[in-house]
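A.B. asks: Return a 3D structure for these sequence lines:
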Amino acid sequence: MHLSEELAESLKRIEAILDRLEAASERRLRQDQARGDIAAELRLMQDDRSRLAVELDQALARNEALANAQAEVSQRLQSVGTSLQTILARTEATVISSDEMSSVETPTLEALQVETLQVAASHGEAAHADTSPSERLVAPGGATPPERV
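C.D. replies: This next block holds a predicted model:
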């Protein structure tokens, strides 16, 4: 039985070697799959990085454009503010006080019409005294305004 014991032992060793070979083969298969997954993940990351770089460039360009627009608007507002201050300073110098204003007579419509007729007569337009000033207006190019209905 010595031969059969040696044969049984050899078979056990062969089975153990085959088990280790199978385990190594499975490990290698999992590693290859993991490498494939890692490679796919790496490609996805590179695609994401490229997309994010483009988006960042666009955001930076938009930010720069907004900063330029803000600076221009700020400059324009400052210019308008300066102009308004100048206008206010000029009008303050010419404003009539409320006491002086009460003594100023406001002309009536009739007084303005009489004055208009007097000015027209002095310019030789007395023939048009029976028409209103808007009827005597002449449009650019010599056309007369439309007749009133």
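A.B. asks: all contacts plus neighbour counts: C-alpha atoms, from now on.
C.D. replies: Will do.
A.B. asks: The spatially most central residue of the chain and Arg90: what is the separation?
C.D. replies: What sits nearest the mean C-alpha location of the chain, by C-alpha atoms, centre = their mean, is Leu66, with 7.2 Å. Leu66 sits 36 Å away from Arg90, going by C-alpha to C-alpha, to the nearest Å.
A.B. asks: likewise Gln46?
C.D. replies: From Gln46 to Arg90 the distance is 66 Å (C-alpha to C-alpha).
A.B. asks: same deal with Ile14?
C.D. replies: Counting by C-alpha to C-alpha, the gap from Ile14 to Arg90 is 111 Å.
A.B. asks: Also Arg76?
C.D. replies: Counting by C-alpha to C-alpha - Arg76 and Arg90 are separated by 21 Å.
A.B. asks: The structure of the following sequence is requested for comparison with the preceding one:
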Amino acid sequence: MPVQKTLDSAISELWAAIGSLENAIDMRIERQRETADVDAEVRRVHADRARLAQELDQSEFRANRLEEVNREVSRRLVTAMETIRAVLDR
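C.D. replies: Alright, predicted model coming up:
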């Protein structure tokens, strides 16, 4: 009988070890799934950041161009007003 008890004990320990291994595998798979989700979110955030940076650069370029045009229009208006004053003063 002691051999049978030893065999039963060994089988029980084997099943417990298999159960622990299955749990460890399940936890590992879940962590990998979560890591993949996080990686995908990081890629989306980086893509959004790159798109927003490009849009910001374009907006800054347009704002600078509008400033230049505004200065030129202002300069021309001043010139036109001075010309009109000169004509009216004659």
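A.B. asks: What span of the second structure is the host helix or strand of Ala111 of the first structure aligned with?
C.D. replies: Taking DSSP states H and E as the criterion, Ala111 of the first structure maps to helix 109-122. Using TM-score structural alignment, helix 109-122 of the first structure lines up with nothing in the second structure.
A.B. asks: Beyond that helix, next helix or strand please.
C.D. replies: Past helix 109-122 of the first structure, the next helix or strand by DSSP H and E is helix 133-136.
A.B. asks: So which bit of the second structure is that following helix matched to?
C.D. replies: With TM-score structural alignment applied, helix 133-136 of the first structure matches no range in the second structure.
A.B. asks: if I look at Asn23 of the second structure, how far off is Ala63 of the second structure?
C.D. replies: 59 Å.
A.B. asks: now do Ala16 of the second structure
C.D. replies: 69 Å.
A.B. asks: what do you get for Asp26 of the second structure?
C.D. replies: Counting by C-alpha to C-alpha - Asp26 of the second structure and Ala63 of the second structure are separated by 55 Å.
A.B. asks: Equivalent analysis for Ala40 of the second structure, please.
C.D. replies: 34 Å.
A.B. asks: returning to what we had before: so how far is the helix holding Ala111 of the first structure from its chain's centroid?
C.D. replies: When distances are taken as C-alpha atoms, centre = their mean, to the nearest Å, helix 109-122 of the first structure is centred 55 Å away from the chain's centroid.
A.B. asks: Now do the helices in the first structure.
C.D. replies: Taking DSSP state H, the helices of the first structure run over residues 2-94, 98-103, 109-122, 133-136.
A.B. asks: Run through the residues that contact Gln4 of the second structure.
C.D. replies: Not one residue lies near Gln4 of the second structure by C-alpha atoms under 8 Å, 6 or more residues apart in numbering.
A.B. asks: And it, what's its match in the first structure?
C.D. replies: Under the alignment (TM-score structural alignment), Gln4 of the second structure maps onto Ser4.
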